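> no FASTA, just this:
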């Protein structure tokens, strides 16, 4: 997972806990999850945009 192991993830979680406090962590998790879902949805969509040249 991007070169992160369990020890690195624990350190990042501890830093977030100290900086943000325990009341803000669920909001961070929710925002991260929705961002990842949106990114995956955008990658899997078949929407293509045609770019036409002006002549």
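Nice, I can see it. On a predicted model such as this, the values are computed, not experimentally measured, just so you know. Numbers count the residues shown, from 1 in each chain.

> please make it C-alpha for all contacts and neighbour counts, starting now.
Noted.

> helices of this protein, start to end?
6-20, 25-44 (DSSP state H).

> ok, and here's another one to check against it:
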């Protein structure tokens, strides 16, 4: 159940009425930047998490020499 073409048109028309045609490109640009930064942060967390798991598992295999 995704958003169809008719729903997209309604959403666009409502946005034009709320913000005006001149403000929409600025809003879209800000939204795009926000999405890019979110994806970048998620990727960094994923990469850091994968490296941390390897380190933890290697630490568990070591036995103390007491």
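Ah, there it is. All values derive from a computational prediction rather than experimental measurement.

> picking that back up, in a markdown table: the helices of structure 1, plus mean neighbour count.
Formatted as a markdown table, those follow (neighbours: other Cα atoms under 10 Å):
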| stretch | mean neighbour count |
| --- | --- |
| helix 6-20 | 12 |
| helix 25-44 | 12 |
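
> measure how far stretch 23-41 of structure 1 is from the centre of its chain, please.
A distance of 6 Å separates the centroid of the chain from that of stretch 23-41 of structure 1, by Cα atoms, centre = their mean, to the nearest Å.

> stretch 33-48 of structure 2 too?
From the chain centre to the centre of stretch 33-48 of structure 2 is a distance of 6 Å (Cα atoms, centre = their mean).

> with stretch 20-35 of structure 1 instead?
11 Å.

> so what touches it?
16, 17 (Cα atoms under 8 Å, 6 or more residues apart in numbering).

> which residues of structure 2 does it align to?
Mapping stretch 20-35 of structure 1 onto structure 2 (TM-score structural alignment) gives residues 19-34.
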